[in-house]
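> following is a predicted model, sequence given first.
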Amino acid sequence: MLAPPDESIANLQDAGCSFVPLEMDVKGLNPIEDLKLVRAFRRHFLELRPDAVLSYTIKNNIFGALAARLAKVPFIPNVTGLGTAFLSGGMLQTVAELLYRSSYRNLPVVFFQNDDDRDLFLKRRLVRPGQTQLLPGSGIDLLRYAAAPLPAENQPPIFLMISRLLRDKGVYEYVEAAQRVKQRFPTVQFQILGAIGADNRTAIDATEVDAWKNEGLIEHLGTTDDVRPHIANAHCVVLPSYREGAPRTLIEGAAMARPLIATDVPGCRSIVDPDESGYLCEVRSGSSLAEACFRFLDLSYAEKMAMGTAGRRKMERQFDERIIIDSYFAALGKVVTGNPEIFATAPQKSVC
């Protein structure tokens, strides 16, 4: 595991991974810092000599691919979302597209987590059709995220948003929806589970969060390494993001049989079946999100349970993590040995 150090290191090592710290500036595009990152990747790849590199997140995907080409190491990126660069447009998006086009030019496999992102990359000629492969997100362990009973009918309804507190995740719209809903239903709770002060240009300041808490609009739950108790305690999982890859929080919520409310944007719409497992609302619209919340609150208890059950069944059909693992083994077989089927019959061992 090559990554900036954080609190997950001990868990990775307990799982059997060797951890190598990586220095990187995760914010924005800075030519000098990004050139340093390419050099750092290349140095690590030459020292570690991996059979293949599996990558995700924007900077790792772009600059890791460039370094892997220099080090002559097979590289498999996973486009988990397009991030601020594509949301902002203008020169930043133009630069990001140039970098993607250059870094992905000769890669044999590029994973995507939704049709919209893949189609956009193809339309902009950032990748070729033969390179792309679609995954259903990062998958979900359906045993660990088992279906949980909906909280009792007489309990105040709880909406739960699981996300870093970033503007692009739709936090402001979530707070606006909470304000609108609480005017009619004062006992309804709006919870947010996630980190404040993330190292991101759209991060929301802690003073704003404190103001919302003091107004009684939201309850901030902090952070956790296990979201399951919070999902089990909630009636509905919400994500009003501006764009996603395949949002893990919605997948986890649906796996635990919770109805979903999300924005009708790439990534989110691939998780939610409208009017079956949840509702989709307009992006960047607190009023539209509030209307979706009202629709959910108007459902009977049996209808809410049925909606959660539909989401669970969708996860069982389409998002089992075994699908993703098998796809990765096939890709590794292709780039390492030229045989995509080799790991389907051979003992599965680490090759990265």
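Good, I have the coordinates. Numbering: from 1, shown residues only.
> could you use CA atoms for every contact and neighbour count after this?
Will do.
> which residues in the protein form helices?
In the chain, the segments counted as helices under DSSP state H are 9-14, 31-48, 58-71, 83-88, 90-103, 115-123, 171-184, 206-214, 228-233, 248-255, 286-297, 301-318, 321-336, 342-345.
> and those helices, which is most packed in?
When the helices of the chain are scored by mean count of other CA atoms under 10 Å, the highest mean neighbour count falls to helix 248-255 (a mean of 26).
> what distance separates it from the centre of its chain?
10 Å (CA atoms, centre = their mean, to the nearest Å).
> before we move on, the earlier item: save the helices of the chain as a markdown table, and put in distance to Pro266 too.
Output for the helices of the chain, formatted as a markdown table (distance: least, CA to CA, whole Å):
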| stretch | distance to Pro266 |
| --- | --- |
| helix 9-14 | 30 |
| helix 31-48 | 28 |
| helix 58-71 | 17 |
| helix 83-88 | 12 |
| helix 90-103 | 17 |
| helix 115-123 | 6 |
| helix 171-184 | 18 |
| helix 206-214 | 27 |
| helix 228-233 | 23 |
| helix 248-255 | 13 |
| helix 286-297 | 17 |
| helix 301-318 | 17 |
| helix 321-336 | 19 |
| helix 342-345 | 32 |
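> dropping in the other structure now:
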Amino acid sequence: MNTANSSFQFLYLARLHSRKRPTVLVDAAAMLAKTIDKQIEVALVGPDEGEESKVRQQILDTGTSDWIRIEGPLQPGSTLDRMRKASVYVLPSVNEPFPMSVLEAMSVGVPVIVTDSCGLAPFIAESGAGIVSDSSVEALSAAMRRFVEEPGLRASAAAAAVGLARERFSMYAVTSQLEDVYQSLASSTAGQAPSPVQQMLKGRGGPSPTTDKLGGEYGEQSQQHHGCHDVNQFWHRAEAVAEVPALGEERVVVLNVELGFPLVLQGSAAAIWELIDGTRTETDILMELASAYSGADEPSVAQQVRNFLAGLAFHGLAASCDTPGNDGGSRY
């Protein structure tokens, strides 16, 4: 298939790792090409983690080298620009709890195809931001075919993808959801002496302009965050982050001085930020927050905290690692 004039591109942007199943995408695309007349292309972007040689052999075996290509890893900060060039984003991996690359694709209006074991699958299916299929080659190929043959589907999914990313998973949306969870529990502790964490969770105002600007679109972070979320890794503040306390202990302004985007954290968001010091894992943070309340809905709180930490990582404000250590943020 000659793609010199192709305008429909499927993009895979993730590590070339067996868990991500890039060879399955090659098989699905090869199957698709036999059933359609339109020209398509498939681009696989990301660092090799053991699967590149297998993918290259799969491309040769399926005779798809004219229109399936491996582009290699991207430079940090180039993810969103590359996403915007794609027609549809495909992530064939299974049991993916919180794929950052899918959120990034949706944030720039690129529809997605994920498997039904993906943690974001229920949200994607409900909103119409893409297609959720089972993990078989046949199902993935059928999902790809629908996007090629139904232009209206792609247009509606693109609009839904932007809406889902901004309204459900943006930094401000996640912060608001987390705040609502804790505010709903606050009444159960009425009359008790507030703990330091509870004091930081008090009060909630409207979003600041900088919060809206930052929360409306996901940041451009390196591909190290495009993978499985490990609750046992230690969270620390990024080295290039400056922190300015505001309005007492209930609000703080944080800024990645290299990226230049300020974010106002208050209420529960500020409480979590205070706990990110390089010595706590996600599990530790959850335990300390939960201890401030009785009767907390643990799964709901855990998901909101996980979303918030992922958002901080997206914007270059925090990161996780395998060993504890001092955080690199600066306070002014």
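Great, that's in hand. Because the structure is a prediction, the values reported are computed rather than measured.
> sorry, back to before: right, so of the helices of structure 1, which gets closest to Ser163 of structure 1?
helix 248-255 (7.7 Å; CA to CA).
> onto which residues of structure 2 does that closest one map?
Alignment of helix 248-255 of structure 1 against structure 2: residues 100-107, by TM-score structural alignment.
> select, out of the helices of structure 1, the one closest to Glu276 of structure 1.
helix 301-318 (5.6 Å).
> elements contacting the closest one?
Packing partners of helix 301-318 of structure 1 (3 or more CA pairs under 8 Å, 6 or more residues apart in numbering; DSSP states H and E): helix 248-255, strand 278-281.
> hmm, back to that, mean distance of the match of helix 248-255 of structure 1 to its aligned residues in structure 1, please.
Compared with structure 1 after fitting, stretch 100-107 of structure 2 deviates on average by 1.1 Å (mean CA distance after the TM-score superposition for structure 1).
> what are the ranges of the strands in structure 2?
Listed in chain order, the strands of structure 2 (DSSP state E) span 9-13, 41-45, 68-72, 88-91, 112-115, 130-133, 234-237, 241-246, 251-256, 261-266, 280-281, 318-321, 330-331.
> now distance to Met106 of structure 2 and mean neighbour count too, for those, in JSON lines please.
JSON lines is the format used below for those (distance: least, CA to CA, whole Å; neighbours: other CA atoms under 10 Å):
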{"stretch": "strand 9-13", "distance to Met106 of structure 2": "13", "mean neighbour count": "24"}
{"stretch": "strand 41-45", "distance to Met106 of structure 2": "17", "mean neighbour count": "23"}
{"stretch": "strand 68-72", "distance to Met106 of structure 2": "21", "mean neighbour count": "17"}
{"stretch": "strand 88-91", "distance to Met106 of structure 2": "9", "mean neighbour count": "26"}
{"stretch": "strand 112-115", "distance to Met106 of structure 2": "7", "mean neighbour count": "26"}
{"stretch": "strand 130-133", "distance to Met106 of structure 2": "9", "mean neighbour count": "24"}
{"stretch": "strand 234-237", "distance to Met106 of structure 2": "26", "mean neighbour count": "26"}
{"stretch": "strand 241-246", "distance to Met106 of structure 2": "27", "mean neighbour count": "17"}
{"stretch": "strand 251-256", "distance to Met106 of structure 2": "24", "mean neighbour count": "21"}
{"stretch": "strand 261-266", "distance to Met106 of structure 2": "21", "mean neighbour count": "23"}
{"stretch": "strand 280-281", "distance to Met106 of structure 2": "28", "mean neighbour count": "22"}
{"stretch": "strand 318-321", "distance to Met106 of structure 2": "22", "mean neighbour count": "22"}
{"stretch": "strand 330-331", "distance to Met106 of structure 2": "32", "mean neighbour count": "12"}
